[in-house]
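In: Got a sequence here, can you model it:
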Amino acid sequence: MRDLLFRGQTRRKGERVLMNGKPIDANWVYGGIFQGKGDFSVIYTYEPIKKMPVYTDTVGQYAGIDDKNGTKVFEGDILKLKHRLYVIEWKSGCLYASQKSYLKDSVSTFYKPVDNLIAEGAGVIGNIYDNPELLEG
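Out: Below is the predicted model:
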């Protein structure tokens, strides 16, 4: 059975967030989710019991697989295999690794199953929230 695990950002890069008058130190939190209808959702953990507000648009689900280094792969992660970069995203109800191909004036997207990419030796090098510059150019 696959673990149902989610992650979300408590604060964005360079942002200072207060909770009950105290700064939140964590950037990423992991656990179950109470999906919010607005800008925020809640990630909860059991040991210790903790509820943390996170930005809904940063919530990503665990793909159920670890990369070649044992790092858990989540939706929104950027994987590298040889000289190619892939982004983990949902398509047709499943998590896939997408790759953009830039030809002349058009952009095409190719999808590959995440487990195939990991089997070929791909590794997580960042995510689209903390490292968007990896996808530029």
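
In: going forward, measure contacts between C-alpha atoms and count neighbours the same way
Out: Fine.

In: on contacts alone, who are the packing partners of the longest strand along the chain?
Out: Counting residues, the longest strand in the chain under DSSP state E turns out to be strand 94-103. With contacts defined as 3 or more C-alpha pairs under 8 Å, 6 or more residues apart in numbering; DSSP states H and E, the packing partners of strand 94-103 are strand 84-91, strand 106-113, helix 114-119.

In: now these as JSON lines including mean neighbour count and distance to residue 98?
Out: Formatted as JSON lines, those follow (neighbours: other C-alpha atoms under 10 Å; distance: least, C-alpha to C-alpha, whole Å):
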{"stretch": "strand 84-91", "mean neighbour count": "19", "distance to residue 98": "5"}
{"stretch": "strand 106-113", "mean neighbour count": "11", "distance to residue 98": "4"}
{"stretch": "helix 114-119", "mean neighbour count": "17", "distance to residue 98": "9"}
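
In: and this one, so I can compare the two:
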Amino acid sequence: MNKPKFRALNKKSNEWVYGVPIPNGLSKRVFMICLTLDVEIAYPLEQLHDFCVEVIPETIGQYTGLKDKNGVDIYEGDVLVYDAPKKYAHRRSMHEIAYADGRFFWKFLDLIFCQSNILYRDGYLVIGNIHENPELLSGVE
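Out: Predicted coordinates:
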């Protein structure tokens, strides 16, 4: 069974952290437990706070379970480009990865959802994400 995997930007260091988000219903603060949760490892509850990091809520993205052509994990919020061979350069396109209705979708950079689920295709490269590279949303590389 695949365990959900998330990433978010650490609020203090602005670096990516990985784990499981813990929303706080009493405030807008969100924390991430930065642990690898395995059945062989048990963490004492009194030490869990040592693994909590406050994150920027808007940057939380779930791992899609897919990798790009270079083996890089693809997360919600990543921007991918289809690295088409030269003879198909007219097919070069950029997409944001989004999550809706329990599925990951390609989202064209004009912010219209593609009508199909993400299907793995060779040739896609992660070129950034919408949080660190907002200029990609305007199609500027």
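
In: returning to that earlier point: closest to residue 24 of structure 1 out of the helices and strands packed on strand 94-103 of structure 1?
Out: For those, the distance to residue 24 of structure 1 is smallest for strand 84-91, at 27.2 Å, taking C-alpha to C-alpha.

In: That closest one against structure 2, how far on average?
Out: On superposition with structure 2, the mean distance recorded for strand 84-91 of structure 1 (mean C-alpha distance after the TM-score superposition for structure 1) is 0.9 Å.

In: That strand corresponds to what range in structure 2?
Out: Mapped onto structure 2 using TM-score structural alignment, strand 84-91 of structure 1 spans residues 93-100.

In: what's in contact with the matching stretch?
Out: 75-82, 104-109, 129-130, 139 (C-alpha atoms under 8 Å, 6 or more residues apart in numbering).

In: picking that back up, the inter-axis angle of the longest strand of structure 1 versus strand 84-91?
Out: Angle of strand 94-103 of structure 1 versus strand 84-91, following axes from the mean of the first three to the mean of the last three C-alpha atoms, to 10 degrees, is 130 degrees.

In: Buried ones in strand 94-103 of structure 1, by neighbour count?
Out: The neighbour-count check on strand 94-103 of structure 1 (16 or more other C-alpha atoms under 10 Å) flags 95-99 as buried.

In: export the residues you listed to a markdown table and tack on distance to residue 85 of structure 1?
Out: A markdown table is the format used below for the buried residues of strand 94-103 of structure 1 (distance: C-alpha to C-alpha, whole Å):
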| residue | distance to residue 85 of structure 1 |
| --- | --- |
| 95 | 16 |
| 96 | 13 |
| 97 | 9 |
| 98 | 8 |
| 99 | 7 |
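
In: Out of the residues you listed, which is nearest to residue 123 of structure 1?
Out: residue 97 (11.9 Å).

In: Buried residues, stretch 132-141 of structure 2. List them.
Out: 136-137.

In: any idea how far it is from the chain center?
Out: In terms of C-alpha atoms, centre = their mean, to the nearest Å, the centre of stretch 132-141 of structure 2 is set 16 Å apart from its chain centre.

In: do the same with stretch 122-135 of structure 1
Out: That offset, for stretch 122-135 of structure 1, works out to 9 Å (C-alpha atoms, centre = their mean).
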